[in-house]
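Trainee: below is the structure, and that's it, no one-letter string:
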C-alpha cells in the first residue's frame, strides 16, 4: 500500500507540473501492473487512474491492467465501455486491446466495438493505419474491426457446432434450432417452403428432347457441300 501511495504521489506531481512523458507513462504503467495481484487492486486502479480527468493518467491505468492480465469483474467491463467512448483515440485503442487480450465478449461490448470501428474497411484501412502511426482514432477503429470480426467468427463456429451436434441451441424447442414462433423459426420455415416449391417446379417443368437431324443428301451427292 505504501508503494502504491508513493507512485500515486509521483504521478500526481508529474501531472501537476505537466511533465509526464511517454517514457514515464510506460514506466509507471509497468510499476502499477506489478502491484496488481487481485481484482480489488484492479478496481482501485480503475477508480484512481482509468477514470482520471487526465488522458495520460487514464492511459497509464489501462496499460497497467492490460499488463497485469487480470480481466475479470464487472467493474472492468463498465470501465472499458466508458473508455471505448473516450474522445481520445489512443484510449479507445487501449480499451479495445484489453478486450482482445482478455477475450471479453458481450452485447454491450460488441455494440461499443461497432461504434468504434465505424465504416472502417479491411485490409485497406489497416494499411492506411500503418502509414499513419499517430492517428489514434484510425488505429482504434482498425483494431476494433479485427476484434469484432473475431467475435462474430467465434459465435458462428459455436452456432454451426451446435447445429452439427443435433440442431439444439439455447432456447430451442422440439430439437429445432429456433424457438417456436420466433423470427428465426418463421424465416427457416419460409426458406424450406421456397425450396419445396422450387423442387416441385423443377420436376414439373417441360423437358426438352432433341432428335437426330438426318442429312438431306446422300454421301456421294455433291450438293451436300452447298450452303
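Mentor: Nice, I can see it. Worth saying up front: this structure is predicted, and the values here are computed from it rather than measured. Numbers count the residues shown, from 1 in each chain.
Trainee: could you use CA atoms for every contact and neighbour count after this?
Mentor: Fine.
Trainee: neighbours of residue 84, how many?
Mentor: Other residues near residue 84 come to 25 when the count uses other CA atoms under 10 Å.
Trainee: put this next to the first one:
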C-alpha cells in the first residue's frame, strides 16, 4: 500500500465528501417529508390513498436501489442541465438531480414505515385526551400525535442519514462526482486501486462514526430537555 498520492489528490476526497454530505442531507429531508405524507396516506380511511401508499412502499422496498438509480437516470437523464464546480470536481445537474430524486423516493418508502410505527407508538390516551378537548381528528394528528411521533423517530432519522451517506456511493454508476467517484478518479490517475479504496473506506468510516456520535449526543440533549 502506498499513500504518496494523498498530498496531490486529497481534494478529490474532500470535495467529494462535501457533495456526499449535501446529497445525504437533501435526501433525508425529502425522504422524511415523503415518509410523513405516505405514512398518513397508509393509515388513512380513504382506500385509494392506502393502495397508492402500499404500492409505492412495496415497489421501492422490494427492488434494488442500484436498479432504481439506473432506471431513474434512464428516464430523466436525457434532460440537459448545466454543470457547476464543487472544488476540483465538476458536477452535472443532469446526473445529480435524478440521483437525488431516486434515492429520496427510496428513502421515503422506508421512512414511511418508520413514521407509521412512530404514530402507532403514541399512547392511545393522547388521542382520547385530544378528542375529549374537542380537537378534531385531523387537527389532533397534526398538533398532538404527529409531533410526538416525530420526536420518537429521531434516532431512526439519524440512522437513515448515516445509511444514505454510504448508499449515495451508488450514484457513481451514473457519473455523480461524490466521494467514491472521486476515489475512482484518483485510482485511474495514479494507476493504483487498493490504496485509494482503503483510504475512501476509512474516510467513510470516520465521517459516519463522527455523525453517529453527534446524533447520540443530540438525542441525549433532546431527552434531557424533554424530561424537564
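Mentor: Happy to help now that I have it. All of these numbers come straight from a predicted model, not from anything done at the bench.
Trainee: quantify their similarity with the TM-score.
Mentor: Once superposed, the chains reach a TM-score of 0.25 (TM-score structural alignment, normalised by the length of the first structure), with 89 aligned residues with a CA RMSD of 5.4 Å.
Trainee: what sits against the residue most central in space within the second structure?
Mentor: The centre of the second structure sits closest to residue 28, judged by CA atoms, centre = their mean, with a distance of 3.5 Å. Contacts for residue 28 of the second structure (CA atoms under 8 Å, 6 or more residues apart in numbering) come out as 104, 107, 157, 160-161, 164.
Trainee: all helices of the second structure, in order?
Mentor: With DSSP state H as the criterion, the second structure has helices at 6-42, 47-62, 65-76, 93-121, 124-132, 137-140, 146-152, 154-167, 179-190, 194-227.
Trainee: hey, which of these is tucked in deepest?
Mentor: Comparing the helices of the second structure by mean neighbour count (mean count of other CA atoms under 10 Å), helix 93-121 comes out on top with a mean of 22.
Trainee: which strands or helices does it pack on?
Mentor: In terms of contacts (3 or more CA pairs under 8 Å, 6 or more residues apart in numbering; DSSP states H and E), helix 93-121 of the second structure is packed against helix 6-42, helix 47-62, helix 65-76, helix 146-152, helix 154-167.
Trainee: now it, how far from the centre of its chain.
Mentor: With CA atoms, centre = their mean, to the nearest Å as the basis, helix 93-121 of the second structure stands 7 Å off its chain's centre.
Trainee: tilt between it and helix 65-76?
Mentor: 130 degrees (axes from the mean of the first three to the mean of the last three CA atoms, to 10 degrees).
Trainee: circling back to that earlier point, could you export the contacts of residue 28 of the second structure to TSV, including columns for distance to residue 70 of the second structure?
Mentor: TSV is the format used below for the contacts of residue 28 of the second structure (distance: CA to CA, whole Å):
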residue	distance to residue 70 of the second structure
104	14
107	16
157	25
160	22
161	22
164	17
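Trainee: quick check, nearest of those residues to residue 218 of the second structure?
Mentor: residue 157 (12.4 Å; CA to CA).
Trainee: residues in contact with that closest one?
Mentor: Here residue 157 of the second structure is in contact with 28, 32, 111 (CA under 8 Å, 6+ apart).
Trainee: buried stuff in stretch 26-37 of the first structure?
Mentor: Residues of stretch 26-37 of the first structure classed as buried: 28-30, 32-33, 36 (neighbour count, 16 or more other CA atoms under 10 Å).
Trainee: could I get the residues you listed in CSV, plus columns for distance to residue 144 of the first structure and secondary structure?
Mentor: Formatted as CSV, the buried residues of stretch 26-37 of the first structure follow (distance: CA to CA, whole Å; DSSP: H, G, I helix; E, B strand; the rest coil):
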residue, distance to residue 144 of the first structure, secondary structure
28, 26, helix
29, 23, helix
30, 24, helix
32, 26, helix
33, 24, helix
36, 26, coil
